[in-house]
Each structure stands twice: as C-alpha cells, then as structure tokens.
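# structure for the following, please:
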Amino acid sequence: MFSLDNVIENIVGNGRYQIFICLCFSALGISSSYMNTASVFIAAMPDSRCRIEPYDNITAYPNINETEITKLFIPVNDITKKPDRCQRYAFNASCKDIRDSTCLFGTNTGNEMQTVQCDAGYKYDRSSFEETIVTEWDLVCDKVGISFLATSLNYAGLLVGSLMGGLVADRFGRIAVLRVSSILS
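I've put the predicted structure just below:
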C-alpha cells in the first residue's frame, strides 16, 4: 500500500546520494572558512622600524648590521619597551662614519635627542612572512587602521550578503539562490 510514511522511509537515510550532498555542502563551508581566516595571514603585521637612509644600504655600508642601526637611530618606545616603529632620531645623513656620534647627532645626547617621523619608508622583519599587505603598502603607524578596515568591510559584506541572500531566496526559491551563490563563491 502506498503511504507517505513508506515514501519518506525510502528517501530518508544515509545512502550514497545523501553522503554526496553533504560533502558538496561541506566543500562550500570549507572554502568560505579559508576566506574568513585569510586576513590573519594576509594582513599580518611583522615587526618594523624606520628605514635609515643611507645606512640601510648594504652595498654602501657593508660593516653596519641591523642591531647597530636600531641602537643608534631608533628610540625605545616607553610603553612596549621595544624599538619604536614610527619614529627615528634626527641625524646628519652626510656623516661617513656611523660611529662618530658628534657628526651624526651633533651635541644632542640621551633624552635630548630629537625624534622625527619615518620619512624614508620602513624596514620589515621578513623572517615569518615574506610579503603581506602591511609590508606591500606600508600599513603601519598612521595607516594601520586601513588593514583593520579591510577586514571589517569583508565581514560587513558577508552580513549584507547573508541578509540579501535570505530575501532573494524567499522571492526566487532557495535552490536557485543556492546554485547562484555557490557559483559566485
């Protein structure tokens, strides 16, 4: 005898088709999770300091290492107790001997040293990440908010897409919207 219970019992279950459908929907979820966590790696903020020209030029000054440049030209941040990312000491760039502090800084010493904002770009620690959007577009110091804004706009787009997707699905049908959004995603 034909009844709805018999039809449902034959359709519902853990057959190959149901497993295939679950795997297809899971693949959509996996790809979207990559997009949601990508900003952790794409917008990673490595350690940085002001580029000190001409002393960062290894060919012109091969005997100066990173530690010496940081100690001489970069002030220590009072809060983090690390070299400052956004400031450097003002110095005379025409000095040939980096070890001659009178030529470099004049009579300024210790706490009297004048600091200026980075004007020659930034030097990044590339030991963890070779290139990120922060290093590519110098999104440090006064431009640090741009990388946070990009992540926020991404999630705002997901929110709007979810809300609009629900409204469009009610209007045109869930299967059609699912197919179109899967292709677009």
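
# going by C-alpha atoms from here, please, whenever you check contacts or count neighbours.
Noted.

# from residue 103, how far off is residue 17?
79 Å (C-alpha to C-alpha, to the nearest Å).

# compare the two (neighbour count), which wins?
Ranked by neighbour count (other C-alpha atoms under 10 Å), residue 17 and residue 103 place residue 103 first, with 16 against 10.

# what about that one, which helix or strand?
helix 101-105 (DSSP states H and E).

# quick one: list the elements packing against the next helix or strand after that helix.
Using DSSP H and E, the helix or strand that follows helix 101-105 in sequence is strand 115-117. Packing partners of strand 115-117 (3 or more C-alpha pairs under 8 Å, 6 or more residues apart in numbering; DSSP states H and E): strand 87-89.

# now the other sequence, so there's something to compare against:
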Amino acid sequence: MGKQLLAICCRRRFDDLLAAFKKATLKALHSSGTEEEYNELDQLLQDIVDLIDAAATKKKTLKKVQDERETDGQLIRDAALVSLKRKAVDDEVERVAPVVATFTEMMLESNKIKAEEVATKKEEIMLAQQKLELERARYELDKAEREARFAVEKKEREHRGKLYIMDAM
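Okay, the predicted model is just below:
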C-alpha cells in the first residue's frame, strides 16, 4: 500500500511539473531554487516533453502504416476475388476498374519509392567514396609532410655531424 501511494504521489508531482512547464509557469519555481537547479529542471522537463511528443508521433505513424496496410490488403483481396469470379455483369466491370486502377497506382507508387531509395543509397555510397578519397589524400599529404620533415632533420643531423668533426680536428 505504501509503495503504491508513493508512486501515485510521484506521478501527480510529475504531472503537475509537466503541466506547469507547458503553461510556462515555471518562473515561480525560479524564485524558490537556485539558477542552476531551475535551468536543469527546465532542460529535463523539455527533454521529457520532446520524448513524449516523439513517442506520440511514432505511435501515430505506426497506426497510419498499419491502417494503410490493412486498406491495401483489402483492396488486393477485393481485386483477387473479383478477378476470380469473372462475371459478365456491367456492375461488376464498373466496380473492378477502380480497384485495378488503384492497385496499379499502388504498384507505381511502390516502384517510385523504391527508385528514390535506390537513388538515395547511391548518393550515400558516392558521398562515402568521396570521403574515403579525401581521407586518403589527407593521409598522403601528411605522409609527404612527414617524409619531408624527416629529410630536413636528417640533413641537419648530417650537417651538425660534419661541423662536429671539423671542430674536433
């Protein structure tokens, strides 16, 4: 009983804070705490609101996709049933034509989407290749710079060695 009461109280406090945040009345909270606590609370509540909105959007999208699938499936089943029956009645012909047209439109739309996905994938691959080429060029430049620096340092050491030998004589 105690844990359930605590959970209910926490939920009510969370709901109150969220409602206050949405109404932009957190300024009253500002006077009761430090600036850092207020900013942290404000940021956390904004993150929670964003997560709740994202979850709601995802749920709506999934529901829409499911509804479209069910509708599309029903249209396909209707088209299949109509093609199996093959009645010569004019009413049937008039009813089948829009279903077939809708099915054809769905297939065309599906093909367009696939083509867009392929084009997007090609762009991604091209960008990745360009990035790889740039990294390779950067590596080659760095390598050439290191080799040049090494050659200069080698010449300096040889020159110092000659000077040292000359001073020793």
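
# please work out the TM-score for the two chains.
Once superposed, the chains reach a TM-score of 0.31 (TM-score structural alignment, normalised by the length of structure 2), with 81 aligned residues with a C-alpha RMSD of 5.0 Å.

# measure residue 87 of structure 1 to residue 184 of structure 1 for me?
Taken as C-alpha to C-alpha, the span from residue 87 of structure 1 to residue 184 of structure 1 is 45 Å.

# with neighbour numbers in mind, choose between those two.
More neighbours surround residue 87 than the other of residue 87 of structure 1 and residue 184, with 22 against 7 (other C-alpha under 10 Å).

# isn't that one right next to residue 122, touching?
No. Using C-alpha atoms under 8 Å, residue 87 of structure 1 is not in contact with residue 122; the gap is 10.2 Å.

# who touches both of those two?
49-50 (C-alpha atoms under 8 Å, 6 or more residues apart in numbering).

# OK, contacts around residue 2 of structure 2?
With contact set as C-alpha under 8 Å, 6+ apart, residue 2 of structure 2 has no partners.

# off-centre distance for the helix of greatest length in structure 2?
For structure 2, the longest helix by residue count, based on DSSP state H, is helix 90-168. How far helix 90-168 of structure 2 lies from its chain's middle: 20 Å, per C-alpha atoms, centre = their mean, to the nearest Å.

# helices or strands next to that helix in the packing?
Taking 3+ C-alpha pairs under 8 Å, 6+ apart as the contact cut, helix 90-168 of structure 2 packs with helix 35-85.

# so what angle separates the directions of the helix it packs on and helix 90-168?
Interaxial angle of helix 35-85 of structure 2 relative to helix 90-168 (axes from the mean of the first three to the mean of the last three C-alpha atoms, to 10 degrees): 140 degrees.

# roughly how far apart are residue 59 of structure 2 and residue 99 of structure 2?
29 Å.

# again with residue 156 of structure 2
85 Å.

# of those two, give the one with the bigger neighbour count.
Neighbours of residue 156 of structure 2 and residue 99, each counted by other C-alpha under 10 Å, are more numerous for residue 99; the result is 17 against 12.

# OK, contacts around the more buried one?
Residue 99 of structure 2 touches 75, 78-79, counting by C-alpha under 8 Å, 6+ apart.

# so how far is residue 125 of structure 2 from it?
Distance from residue 99 of structure 2 to residue 125 of structure 2, by C-alpha to C-alpha: 39 Å.

# with residue 21 of structure 2 instead?
44 Å.

# of those two, which one has the most company?
Counted by other C-alpha under 10 Å, residue 21 of structure 2 and residue 125 do not tie: residue 21 has more neighbours, with 17 against 12.

# I'd say the more buried one and residue 45 touch.
Yes. Using C-alpha under 8 Å, residue 21 of structure 2 is in contact with residue 45, at 7.0 Å.

# show me where structure 1 has its helices.
Using DSSP H, helices in structure 1 cover 4-11, 16-42, 66-73, 101-105, 133-137, 145-172, 174-184.

# including distance to residue 116 of structure 1, could those go into CSV?
Below are these laid out as CSV (distance: least, C-alpha to C-alpha, whole Å):
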stretch, distance to residue 116 of structure 1
helix 4-11, 73
helix 16-42, 29
helix 66-73, 11
helix 101-105, 13
helix 133-137, 21
helix 145-172, 21
helix 174-184, 48
